[in-house]
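Colleague: Mind folding the following:
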Amino acid sequence: MEKGYIQIYTGEGKGKTTAALGLAFRAAGRGFHVTFVQFLKGMYTGEEESIKRFENIRLYRLAEAKKLFWNLTELEQEDLKKQTQKEWAEFVEYIKKQNCDVLILDEIMGALKNELLSEEQVCDFLDNKPESLEIILTGRNVPAAIKERGDLITEMNKIRHYYDSGVTSREGIEK
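Modeller: Predicted coordinates for the structure are as follows:
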């Protein structure tokens, strides 16, 4: 790709990660090298199995937690912040050296909301990306500074969701 853009998938509706995965599979099918980074996901998900089927998609997890952030103790949250800072610094160096055409930062907005990363860190990363790198960011509540950098912003709006009637995440559908 000559020019890579910054895409943002946000909103209260379901489908942000699913859309990012669809793009990853499409890009991989065309021979692009995809790096798929998930933030705040510590449980096993179906996408892990699907991604394994593509040699040109690499999956990484940063800020990996077995519980939802707000269910962690203060000490666990602080430890996760330190871990994420270390992982982010290593990842930024890693991505500079890799053959990567498409980078997906799944649920990075959650990492920002929970102050695991700062807006400045993410904006600096976006501002200094290689020209040809396509970046997709997902998650709710996109800060204004990140929105300003987005070339494409898609908002998923919830009209109705079975979660509101007590249905939890289902294997193969949401996880």
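Colleague: switch to C-alpha atoms for all contacts and neighbour counts from now on
Modeller: Noted.
Colleague: What is the burial count for the residue nearest to V92 when sequence neighbours are not counted?
Modeller: What sits nearest to V92 in space, not counting adjacent residues and going by C-alpha to C-alpha, 6 or more residues apart in numbering, is F125, at 7.7 Å. F125: 12 surrounding residues under other C-alpha atoms under 10 Å.
Colleague: let's see this one next to it:
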Amino acid sequence: MVVQLETPTLNSTLTLPYAVEGLIQVFTSPNRNFFTSVMAQSLRIAGQGTPVLIVQFLKGGINQGQNRPMQMGQHLDWIRCDLPRYIDTPDLDEAENQALQQLWQHTQQIVSAGKYSLVVLDELSLAIKFGLIPETEVLDFLSKRPPHIDIILTGPEMPKSLLDVADQITEIRRSHQP
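Modeller: Alright, predicted model coming up:
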């Protein structure tokens, strides 16, 4: 779980006697599904006053690009790709690809600014698998993020390179067949 400490941001006056280092967490599953525990954790942390950003790369359909984030409470921003549908194939038209690339660029910029303490990158593994976001860019992004930011990556078939840099890996699977 992510620590519930106030963490330093760009405008913070808080000084701790030790450095708070953010974690990279991976939640993966053999199937594409909604990671309820990740969303619940995000809502709980935001409810305690910690700034949280949820980015859903492959979900669309509600006219909610990076210029129109959904704000859930004072501390949780939720953005999706500005598309009329969800992405379930690597075959995007030019406008769809541009919307996804704009969201990825926006995500990198906003995380670099250090405003959020927790950032959830939902279904990032599928965006990589589909060839829509380069794996090398994601690794570079993770290595250059401000050190206090916790990152949660979700999605099926998480690339090994991302598993290798993760501090925690949670695999969600069925324990029995119905």
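Colleague: Any idea what the TM-score comes out to?
Modeller: With the length set by TM-score structural alignment, normalised by the length of structure 1, the two chains reach a TM-score of 0.76; 153 aligned residues with a C-alpha RMSD of 2.5 Å.
Colleague: quick revisit: what's the residue nearest to V92 of structure 1 aligned with over in structure 2?
Modeller: By TM-score structural alignment, F125 of structure 1 lines up with F141 in structure 2.
Colleague: and the residue nearest to V92 of structure 1, that's in a helix?
Modeller: Yes: counting by DSSP: H, G, I helix; E, B strand; the rest coil, F125 of structure 1 is found in a helix.
Colleague: Quick check: buried residues in the lengthiest helix in structure 2?
Modeller: Counting by DSSP state H, the longest helix found in structure 2 is helix 94-112. Neighbour-count burial for helix 94-112 of structure 2 flags 96-97, 99-104, 107-108, 111 (criterion: 16 or more other C-alpha atoms under 10 Å).
Colleague: The next helix or strand after it vs structure 1, average distance?
Modeller: As assigned by DSSP states H and E, the chain's next helix or strand after helix 94-112 of structure 2 is strand 118-122. Compared with structure 1 after the fit, strand 118-122 of structure 2 shows a mean deviation of 0.4 Å (mean C-alpha distance after the TM-score superposition for structure 1).
Colleague: and D127 of structure 1, how many neighbours?
Modeller: Neighbours of D127 of structure 1 (other C-alpha under 10 Å): 11.
Colleague: For it, give its distance to A145 of structure 1.
Modeller: Taking C-alpha to C-alpha, to the nearest Å as the criterion, D127 of structure 1 is separated from A145 of structure 1 by 11 Å.
Colleague: Okay, now stretch 103-122 of structure 1: how far is its last residue from its first?
Modeller: 13 Å.
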